[in-house]
Each structure stands twice: as structure tokens, then as C-alpha cells.
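In: Pasting a predicted model and its sequence here:
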Amino acid sequence: MTSEGGGPEGAEGVEPGTVRPGGRTARVREAVLRAAGDALVEHGFDGLDLADVARRAEVGKTTVYRRWSSPAGLVADLLTDMAEQSLPRTDTGSLAEDLRANARLVVRTLTDPRQGPLFVAVIAAAACDPRTAEALHRFYAVRIGEWSGCVEAAVERGELPAGTDPGEVIAAVSAPLYYRLLASGAPLDEEVADRAADAAAAAARAGVFVR
């Protein structure tokens, strides 16, 4: 788990879920976030209970309540951790291949036995909890920002028109994949991933995403 140095647990004036711990505190955070993810998969956001998470993580309830204070704070930190652990973007020198790599990574994540249900639970929570929604928006902003570089490079190579919005291209790759996960229930596989990537690339070349 990637973590950075930060203030002590329960530091006054620190928003729960924003401290970057180190040492023993990092190990506690790892255990608690793993337990929180398990609980979300099993019970959803409505069933997320800090005392249950503490029990699963084998840490004191006081530690969990002091550091995260609420289920929303716990989910916010879980999303931060997920963003920290996400794989870096691919750089193949080809827009089509970069976007296909992005789409395949999304599909692998969404079809993973644990990660898929976890994303569904978090997205469902975001629909009814403003703080969780804000954390989810930050998570996707980070991921889109990380992958936008492949679009920027394609513009520099002359593959795409000047003024192409990188974030819109990356969002167009994953949008149909999340639609299948959350709305249609249609299968998700590499063929679907490649088709989504190719469609986004074709639209980008046609100037659809020029600001």
C-alpha cells in the first residue's frame, strides 16, 4: 500500500480520511480499509458499521471512530487508497493501443470478484451520500488525469486535432463499460473493451472532443 507521512490519528482540525499515515498507523489504515472494503461488498453502504469494521480489522473501535468518524469518511479514505494503488497509464506511442490498454484495465477491475462489487457498492453509496459522491468524483478525476497524458501525446504527434479535450476522450472510453456494469448487465470482456476504446479514438480523430 502506498502511503505518505502525515499528522497523527485524530489530529484536531483534520478532515477524516485525509491524513497520510506512516509506520504502525499505515498498517492500521491498511487493515481498516481492507475490512471496510469487505464490509461494503457484503452489506453495501447502508450496512457499513464502524464497530464492525474495527472488529474485522482487529483494531480498537476508538481508533476507527477517532480517525474516520463516519462511514462516509471511511469510504472517502478507501477511494483515496484505491486511487493511490491504481496502475500507471500505458505509453505505447499509439493512441489506439493506449486507449485499449485503458479500457482493458477498466474491464479487469470491474470484473474482478472483489473490485467489481466494491465499485458497485461505492457508486451506489455516492448516489445517496454527498460526501461519498465528492470522494468518488475526486477518485475519477485522478484516474482521468493520469490517463489524459496519452491523449495529449497523441495531439503532439498529430494523431488528434489540436484542442482535443483529453479528459473527455478518456471518459468516453470507460463510460460504455460502466453502463454495462450498472445498467444493462451485458457481458464485459476484452472485445467489449477494445470496441469502446476504438469508438472513442475514432470520435477523437473526427474532432468530436475538440473544445
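Out: Arrived safely, thanks for sending. Numbers count the residues shown, from 1 in each chain.

In: can we go C-alpha only for contacts and neighbour counts from here?
Out: OK.

In: residue furthest from the geometric center of this structure?
Out: The C-alpha centroid of the chain is most remote from residue 158, which lies 30.2 Å away (C-alpha atoms, centre = their mean).

In: and residue 50, what is it in contact with?
Out: Residue 50 sits next to 61, 64-65, 70-71 when contact means C-alpha atoms under 8 Å, 6 or more residues apart in numbering.

In: take the one below as the second:
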Amino acid sequence: MNDSIEELPAPAPGSARPGGRTARTRAAVRDAVLTGLSEHGYPALTVEYVAEHSGVHKTTLYRRWGSVEGLLADALDLAGEDAWAPPDNGSLSEDLRALAHEVVEAFGDPAAAVAPTAFVGAAFQSPRAAEALHGFYEERFRRCEDVVTRAVARGEAPAGTDAAAVVRAVSAPLFLRLFVTREPIDGTLADQAARVVLAGVDAGAFVPA
């Protein structure tokens, strides 16, 4: 095994994310966690597997992350540090449609959906994974709220529209089919979800009483 990656401490809470070798270490570990989840699922993921596939000694993994739960939580945290931005197509209708289609693209293809589905599955088995998954999606939805804020400014949505509720409502029926009823999703369903939410926005259903 390659032990050449420098062993550096994890960043303190609230501090700037480190770059250089520390960033490469986190990325290598994250990739190994994703691979392990895809190949074996959360129950079979081990620190030894991550060490072998990341090139980071297991002693370092235990020191920095503590356990498989810590590795999983940091992988989700790292995924949430990307530069992803919500769609901005000039209309609420098109933006909601684009958000719904992103869910289909992420989970509709069985091959592409293995890792994100495994993260969701792990959240049902690990409280720490559940907390990390909640944080990841909370950040994603927070970014998506700009779609509704812009729509209100353009006069496409009533003042006071609950942006957080709107963006969650778009993906809710798709996630229901994915993880509860275990039914397939496609572009037609994505369009339907977007139309339903848009109708609710137009009717003022997302303005708190």
C-alpha cells in the first residue's frame, strides 16, 4: 500500500477548507468510499477497504475519521462543497422542470444511481450518515431557493411564497417512487412534478396562511 500521502489533521470546524495534499487525501478517500458503496453497499464497507483503494494507511483513516461512519459523513460533506448552482432559464416553469430532470438524471440510470442510492440507504442504518445526508440536501435545497426568489421578483410567484417548500415539492414525488414504492422515474414524471408544483405556486398554495 502507498503510505506517501501526507498525514495531516482534519480542519477545525468553521475554518477554511485546506488545499494541497490534504485536499488530495480527502478526495482519494471520498472516491474510495464511493467505490466501496457502489460495489458492496454500506454494510460491507470497511476502513480496510477504503485504505486499500485510497492509498491512505488505515491508521491515518482511524486517526482522522474514526470509523466508517466518519468516512461516509466526510464524503457527503465534501460532495456538498462543489460549485453546483441551480438552473436559471428565465422562467419558473423551466427552472422547476430542470430541477426535476436533474433528479431523473442522477437516479434514473441504474449505473449512475448506485452511489447516491447507497448514501440514502446508509442513512437508514447510521445516525451519523443520516445527519450528513440531511446536511447535504439542506445545502442543495438552500441553493435551489434562488429559483423561487427570482420568480417572485419577476412577478411569476406571489410575494411570500415559501421557496424552501417549493423546491422540496418538486423532487418529493420522484423520491417517493425511488425509495418508497420502488418504481422507475423518467422525464415524463419529471415534467408532471414540475407542472403540479407550478400550479400550486400560481394558486398561492405555497404562501403560508
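Out: Arrived safely. Please read all numbers here as calculations on a predicted model, not as lab measurements.

In: TM value for the aligned chains?
Out: Overlay of the two chains. TM-score (TM-score structural alignment, normalised by the length of structure 2): 0.88; 201 aligned residues with a C-alpha RMSD of 2.0 Å.

In: about what we covered before: of the contacts of residue 50 of structure 1, buried ones?
Out: In the contacts of residue 50 of structure 1, burial by neighbour count holds for 64-65, 70-71, counting by 16 or more other C-alpha atoms under 10 Å.

In: corresponding residue for the residue farthest from the centre of structure 1 in structure 2?
Out: In structure 2, the residue equivalent to residue 158 of structure 1 is residue 155, according to TM-score structural alignment.

In: Please report the distance of that match from residue 128 of structure 2.
Out: 41 Å (C-alpha to C-alpha, to the nearest Å).

In: do residue 73 of structure 2 as well
Out: 7 Å.

In: Who has more neighbours out of those two?
Out: For residue 73 of structure 2 versus residue 128, the count of surrounding residues by other C-alpha atoms under 10 Å is larger for residue 73: 25 against 16.

In: Okay, the more buried one and residue 17 of structure 2: tell me how far apart.
Out: From residue 73 of structure 2 to residue 17 of structure 2 the distance is 16 Å (C-alpha to C-alpha).

In: Where does the equivalent of residue 192 of structure 2 over in structure 1 fall, secondary structure wise?
Out: Aligned counterpart of residue 192 of structure 2 in structure 1: residue 195 (TM-score structural alignment). If you go by DSSP states H and E, residue 195 of structure 1 is part of helix 190-205.

In: From the contact counts, what lies against that helix?
Out: Packed against helix 190-205 of structure 1 by the contact rule (3 or more C-alpha pairs under 8 Å, 6 or more residues apart in numbering; DSSP states H and E) you find helix 95-111, helix 166-179.

In: Kindly recompute the last result at 10 Å.
Out: Where contact means 3 or more C-alpha pairs under 10 Å, 6 or more residues apart in numbering; DSSP states H and E, helix 190-205 of structure 1 is packed against helix 95-111, helix 130-157, helix 166-179.
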